[in-house]
Structure formats: structure tokens, C-alpha cells
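K.L.:
Have a look; sequence and predicted model below, questions after that.
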Amino acid sequence: MAEFGKVAVMFGGNSAEREISLMSGQAVLDGLLANGVDAHAFDPKDTPLSELKTQGFERVFNVLHGRGGEDGTLQGALEFLDIPYTGSGVLGAALAMDKIKTKQIWCSLGLPTAKFAVVESTQSTDYQAVLNELGGVVMVKPANEGSSIGMAKVDNAEDLKSAIDAASEFDREILIEQWIDGGEYTVAILGDKALPAIHMTTPNDFYDYQAKYQSSTTEYHCPCGLSQEEEAELGQIALRAFNSVNTKGWGRVDFMRGSDGQWYLLEVNTVPGMTTSSLVPKAAKVAGFSFNELVMEILKQTLVK
């Protein structure tokens, strides 16, 4: 373990996903300590990043979800400090955090994703026209939030206005996607490989914050029930989508499968949840990695220049 040196496990922070980050970070810290790594908790809400150098940290395991940790900001600071860190670099993190920029790149490459519109919180919007353009039922999302924060499914102009107003509490730009009826899937990426896909089912309208973190009725299927050929196809799309926005190391790509059998890309997560019950650890377990082995595989990526 000496080759890793002193490791800061970065979690907490100031984003809307702070509470989830605290849980993920503690799980990662416990996993690294169980492997004998000289790992320490580091919450940038309480401690300035300059202390990384002062306290002799040699690398960072980033478990900051959302703004400040998943948007290129932390990555740029660590590059300036010349401290290796897990996950994507500045560009990949910034692009993947922005759902609108990500979808624009996917569309330019012919990758499958739902029809969408973009509105700004300050602009005048014809809500009924947006609904008509996108099939009458839509999903409203802040452009730069995770964990389904600020999201809503709507099917009328009045509710669309309310949902945009609510999403505007988190972001100036709002993504409005055509609603896709079908199953929700996710593919974790580790290095240059796609891990086994997970199919999530919930009685909720969609896999929202409550379904992710509070519900006892959400079910996770891994193996996901796809044929070998279908899962291989899904993995290839996930890798193309992941690489297209310059992300690397590890992460997660989320999908819908429409009632027409078509795959629709939703987003890329560059610092996905890492509690012992989160999606990436679930997929890694089926691929043969224990949680403690998974965190070591991710940490090892910081040794590669």
C-alpha cells in the first residue's frame, strides 16, 4: 500500500447532494482502510483544498457528488496542486455534469437519446408549444444536478411551468425531455470495460430521489434479464457514450429502453453513488468484485499517468 501514500477521501462538500456524498465517502473510506490504505476523510466544506499539500496528501479519491466535485471544479484545483485523483479530468467532468451539452454531443454522433428542448428560467416560454413538440408528456430536469434532484414528470402546461420554476431553484438552464415509456437501466464503467447492466424497477413514476434513497419497494435486477446479445449492445453504447464526453476511469451511464425496444441515453455520472448498496457496487459484485476490491481498482487508476 506504500505506493499510494497518504490518500484523502474527498466527500461532503456544499452541493445539493451533500448527504449522499457523506454516505458514499464513508463507505469508500471504510473500504480503503480495510485494505490497509493510509486513507483519511477530507470534507472541503470544512477544510480548504490548500491543506491537501500542507497535510502531505499524495492522491485524492473523489467522492464528491454534484457541483464542486463532479463538474470539473475540483479536478482543476487538483491539477493545479499536481495531486493525482480518481475519475474523469476537468473536461470530462464538466461536460458530463451538463446534461444539455452531453445530449448535444450524443446527437451530433448519432447516439440514441430522447427528443428534448432547452429553456432558461428567465425567458418567456410557450409551455403548451413545448409539450406539443415533445409528445405531450415530458421530464423536466435542471441541467447540472444529479440524484434526480429538481426533476418532475408533467403532462400539461400549468404543471410544466411549475416544474420549470421548481427546477430553476437549482439551475438557470432547464432540460425538457420527451417522456419515454419503458424500463430504466444503468451500465457501470470500470476502466475500459462495461460492467453487467442493472434494470431498476419502482412503483413510482420514475427512478426519482425517493426511489433511489428512501424506498423499500425499488428493485434492482442484475443480471438484468437481457439476452447476451442485447447486453453486449447496451455495453457498447454505454462505452461510446462515456468516451464521447471525454470521461474516464470509472462512472455510470443511465438509459431508458422504450416500448419500441430502442435504447435512449439519459446521462453520464462521473462520481456515482458508492454506498455498499449503490448501483456501481451492485454491478461490480456480479462482475466478481467485492466492494473493497472495487475501491482499490478505482484507486489504482491514480497510479497511471
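P.N.:
Everything's here; your move.
K.L.:
From now on I want contacts and neighbour counts done on CA atoms only, so please keep to that.
P.N.:
Noted.
K.L.:
For Leu33, which residues are in contact?
P.N.:
By CA atoms under 8 Å, 6 or more residues apart in numbering, the contact list for Leu33 reads Ala39.
K.L.:
Would you double-check that Lys161 falls in a strand?
P.N.:
No: going by DSSP: H, G, I helix; E, B strand; the rest coil, the assignment for Lys161 is helix, not a strand.
K.L.:
roughly how far apart are it and Asp126?
P.N.:
9 Å (CA to CA, to the nearest Å).
K.L.:
same deal with Met296?
P.N.:
50 Å.
K.L.:
Grab the nearest non-local neighbour of Asn269.
P.N.:
In space, and not counting its chain neighbours, Asn269 is closest to Arg252: 5.1 Å by CA to CA, 6 or more residues apart in numbering.
K.L.:
Neighbour count for Met296 and Asp126, which is higher?
P.N.:
Met296 (17 against 10; other CA atoms under 10 Å).
K.L.:
residues touching that one, list them.
P.N.:
Leu32, Asn35.
K.L.:
What segments of the stretch 101-250 of the chain are helices?
P.N.:
For the stretch 101-250 of the chain, the helices defined by DSSP state H, counting those that start in this stretch occupy 127-133, 157-167, 209-213, 228-244.
K.L.:
so which of these comes closest to Lys53?
P.N.:
Lys53 lies closest to helix 228-244 among these, at 31.3 Å (CA to CA).
K.L.:
Would you format the helices of the stretch 101-250 of the chain as CSV with distance to Leu81 and mean neighbour count included?
P.N.:
Formatted as CSV, the helices of the stretch 101-250 of the chain follow (distance: least, CA to CA, whole Å; neighbours: other CA atoms under 10 Å):
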stretch, distance to Leu81, mean neighbour count
helix 127-133, 45, 16
helix 157-167, 34, 18
helix 209-213, 34, 17
helix 228-244, 26, 17
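K.L.:
mind giving me CSV with the ones you listed and columns for distance to His199?
P.N.:
Supplementary listing: the helices of the stretch 101-250 of the chain in CSV, determined by distance: least, CA to CA, whole Å:
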stretch, distance to His199
helix 127-133, 28
helix 157-167, 27
helix 209-213, 13
helix 228-244, 11
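K.L.:
and of those, who's closest to Phe61?
P.N.:
Closest among those, once you apply CA to CA, is helix 228-244, at 20.0 Å.
K.L.:
Put this next to the first one:
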Amino acid sequence: MKKNIAIIMGGYSSEYQISLKSGNVVYKSLDKDKYNVYRVHIFKDKWVFVDPYNREFPIDRNDFSVPLNDTKITFDCVFNAIHGSPGEDGFMQAYFKLIGMPQTSCDAYQAALTFNKRDCLSVLKPYGILTAESYYLNLGDTINETEITAKVGLPCFVKANKAGSSFGITKVYKTEDLKQAIDIAFKEDDEIIIESFLDGTEVSVGVITYKGKTKVLPITEIVSENDFFDYEAKYLGKSQEITPARLTKDQEAKVTTVAKKVYEVLKMKGYSRSEFIFKDGEPHLLEMNTVPGLTNESILPQQAAEAGLSMQELFDSAIEEALKNNT
């Protein structure tokens, strides 16, 4: 008997359009002989099932079902394709846990932790994970530019602490430009992380659970045409994403080991994609994404293809793992 799979997409953040693209790729790629697939849009003002004719039917949030005519559609598993809040910060994971619904991403605590760049890096440092030098600001704090530059140097990156797809991030070269960069970051979040610039090869490492085991996918090297791997570089073709990355055997072994360690230390499930920069030959962790992009152009599917996994196999494995974990 075919399983009913809800693909949740959209979300409450600036990333909602990218999420809709990811969700629709999953919708088209899943094996329709194996699954009944339903698109579910999650927005602040509505949670709706969207049928093939783009008609909308409200979700009953008591049990995440869809009253449809005289029937009630229930789901066996949820495929999480929401980038940003509430799909990548733990809220949807906690909701599904409460109602006993299997879902494909990590658990609520891991989602909340990794979505908070400052907290995630702080948890990993005692395990020997290298990171950039950092300085924290909360909305309303006194801004001391001299203190900031003394800690992280110039150039530096000013980032919204809880945002993705490079929203709210600026590379700053001069002390007098810090205030404007901080204002931009505060438009995305009320917490900021300011990090030292790491000058070296940037790589993205996908780590997933596949057939019950942690699997590190082929590594992608990021070569941005812009000043850094910003929104244009990620989504508008302003970068080269080279898979497999042009690394030495030593570099490849180091970053593979560190990425796997991060995944397992944090007790991750499902997909993850971690960003590293090599400094003095050692990989330094920038951040981890737990609902990475899943479009045809996205990095994780590129890596899966290099590993010999089709989109259908990649997505199917996530559902199988979620169903298995719920038994």
C-alpha cells in the first residue's frame, strides 16, 4: 500500500521562495508508484494542501490532516523542505514530535542549535572544531567599533545569527562601514555574529544518513565571482561550484573527518550541509544547514549525483530513514 507523503515548503523567512522551489523538485522527483505525494504550503497566515490544480485546502493542525470533501487525508511521513523558520529552527520538528508524525529532518533540539550560528559554534569548540574568531551583538547593545575590530580584525563578516541564504550578511573592510552592516544584519535577526575573515579555499560538505549509516558526500569547492558566497553567488549563477573539490588528499581527508565528527557529535539525522574554509591547511567550520537547498542547481543534489545517487534515491532514502526511526 502506498504511503501518503506531505512535502512542507514555504516558511516564514526571506528564504520562502527558495523553499518552494526545493519542495516542488521533491514533489516531481518522488516515486509516484511508491508514494502518494502532497504539497503543503506553510505560511504565517495559512497552512494549506495545494492540489495539482493549485486549489488550496486548509490543514487541520490538531493532527496535520486535510479534510477533503467527505474524507480525511492523513499522512505517513512529512518531507521537510522549509529553509529557515519554522522548518529549520526546530518549531516544525517539535510540532511533529508532539503529534507523533515522522519527518525527514533532524530533531527539534538539533535544528534549533544549528540554526543559531553562535550557539552551534560554541557547542562544537570543546570538541576541537576550529572556527573563525567571533564577536557577538544583540539588538540594543552598545556598538564599540574599536573593540570589534580589535577582536576580529578587518576585513570581517557581519552576519545575522539566525538566517540563511546569506540574507543579512556583509563583508566589511573599513571600521566606518561597520554600523551600516550591523543595521543590515539586524533587519534579519535581533542577534548578530561578527567573524574574522578566513582567507582560503571554501568548501561545502554534505553529510546524510543513508541506509542507516553516516555518509559523507563528495565535497564541493565554492569559487564566488562576487566578494564572497552571497545570495547572487548561491542562486543567480555568480559562482563556480566544483564537485569534487580540487583538494589535496590530506585536505580531503581532514574535512571529511571533521564534517562527519560534527554530524555525529550533534546527533544529527537526515540531510546536512556544512561550510568550511581552509586556513593554514586546516578546515574551519562556518555553519551547518539542516534543510539545505534541494533544487537541481543546489549543492547537496550535485554532491549526491557525484556519489551516484539520483534525486529519487536521495529523497526516498530520507523518507525511509524517517519511517524507520519512528517505529
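P.N.:
Structure received. None of these values were measured; they are calculated from a predicted model.
K.L.:
Got a TM-score for the pair?
P.N.:
The TM-score (TM-score structural alignment, normalised by the length of the first structure) is 0.95; 301 aligned residues with a CA RMSD of 1.5 Å.
K.L.:
re the thing from before, Gly110 of the first structure: which of the helices of the stretch 101-250 of the first structure is closest?
P.N.:
Going by CA to CA, the one of those nearest Gly110 of the first structure is helix 228-244, 10.3 Å.
K.L.:
tell me the angle of the next helix or strand after the closest one relative to helix 228-244?
P.N.:
Next in sequence after helix 228-244 of the first structure, counting helices and strands by DSSP states H and E, comes strand 250-258. On the basis of axes from the mean of the first three to the mean of the last three CA atoms, to 10 degrees, strand 250-258 of the first structure is oriented at 120 degrees to helix 228-244.
K.L.:
Quick one: distance of strand 250-258 of the first structure to the chain centre.
P.N.:
9 Å (CA atoms, centre = their mean, to the nearest Å).
K.L.:
in it, what's buried?
P.N.:
Trp250, Gly251, Arg252, Val253, Asp254, Phe255, Met256, Arg257, Gly258 (16 or more other CA atoms under 10 Å).
K.L.:
Under the alignment, what does the fifth one map to in the second structure?
P.N.:
Counting by TM-score structural alignment, Asp254 of the first structure lines up with Glu275 in the second structure.
K.L.:
isn't that match right next to Ser204, touching?
P.N.:
Yes: judged on CA atoms under 8 Å, Glu275 of the second structure makes contact with Ser204 at a distance of 4.6 Å.
K.L.:
The helices of the stretch 101-250 of the first structure: which one's closest to His65 of the first structure?
P.N.:
helix 209-213 (14.0 Å).
K.L.:
which bit of the second structure covers the closest one?
P.N.:
Against the second structure, helix 209-213 of the first structure falls on residues 231-235 (TM-score structural alignment).
K.L.:
which other residues reach that stretch?
P.N.:
Ser165, Ser166, Phe167, Ser224, Glu225, Asn226, Lys238, Ser239.
K.L.:
mean per-residue distance, that stretch to the first structure?
P.N.:
Average distance, stretch 231-235 of the second structure versus aligned residues of the first structure after superposition (mean CA distance after the TM-score superposition for the first structure): 0.5 Å.
K.L.:
from the chain's centre, how far out does that stretch sit?
P.N.:
Averaging C-alpha positions (CA atoms, centre = their mean) puts stretch 231-235 of the second structure 15 Å from its chain's average.
K.L.:
How about stretch 108-121 of the first structure?
P.N.:
18 Å.
K.L.:
Okay, buried residues for it please.
P.N.:
For stretch 108-121 of the first structure, by 16+ other CA under 10 Å, it's Leu111, Pro112, Thr113, Ala114, Lys115, Phe116, Ala117, Ser121.
K.L.:
go on, stretch 92-103 of the first structure?
P.N.:
Gly92, Ala93, Ala94, Leu95, Ala96, Met97, Asp98, Lys99, Ile100, Thr102, Lys103.
K.L.:
Hmm, Lys101 and the fourth one touching each other?
P.N.:
I take that to be Leu95 of the first structure. Yes: Leu95 of the first structure is within contact range of Lys101, at 6.3 Å (criterion: CA under 8 Å).
K.L.:
hang on, the earlier thing: ok, which of the helices of the stretch 101-250 of the first structure comes nearest Gly36 of the first structure?
P.N.:
For the helices of the stretch 101-250 of the first structure, proximity to Gly36 of the first structure was assessed by CA to CA; helix 209-213 is nearest, at 29.6 Å.
K.L.:
Contact partners for the residue nearest the centre of the first structure?
P.N.:
Taking CA atoms, centre = their mean as the criterion, Asn269 is the residue nearest the geometric centre of the first structure, at 2.1 Å. Going by CA under 8 Å, 6+ apart, Asn269 of the first structure touches Ala96, Met97, Gly251, Arg252, Val253.
K.L.:
Show me what the first one lines up with in the second structure.
P.N.:
The reference is to Ala96 of the first structure. Using TM-score structural alignment, Ala96 of the first structure pairs with Thr114 in the second structure.
K.L.:
mind listing what that match touches?
P.N.:
Counting by CA under 8 Å, 6+ apart, Thr114 of the second structure makes contact with Asp89, Cys120, Glu287, Met288, Asn289, Thr290.
K.L.:
Let's see which of the residues you listed end up in strands.
P.N.:
Glu287, Met288, Asn289 (DSSP state E).
K.L.:
what's the nearest residue to the counterpart of the second one in the first structure if we skip its chain neighbours?
P.N.:
In this case it means Met288 of the second structure. Under the alignment by TM-score structural alignment, Met288 of the second structure pairs with Val268 in the first structure. Leaving aside its sequence neighbours, Val268 of the first structure sits nearest to Val253 (CA to CA, 6+ apart; 4.6 Å).
K.L.:
Help me confirm that Val63 of the first structure comes into contact with Met10.
P.N.:
Yes: using CA under 8 Å as the test, Val63 of the first structure is close enough to Met10 to be in contact (5.5 Å).
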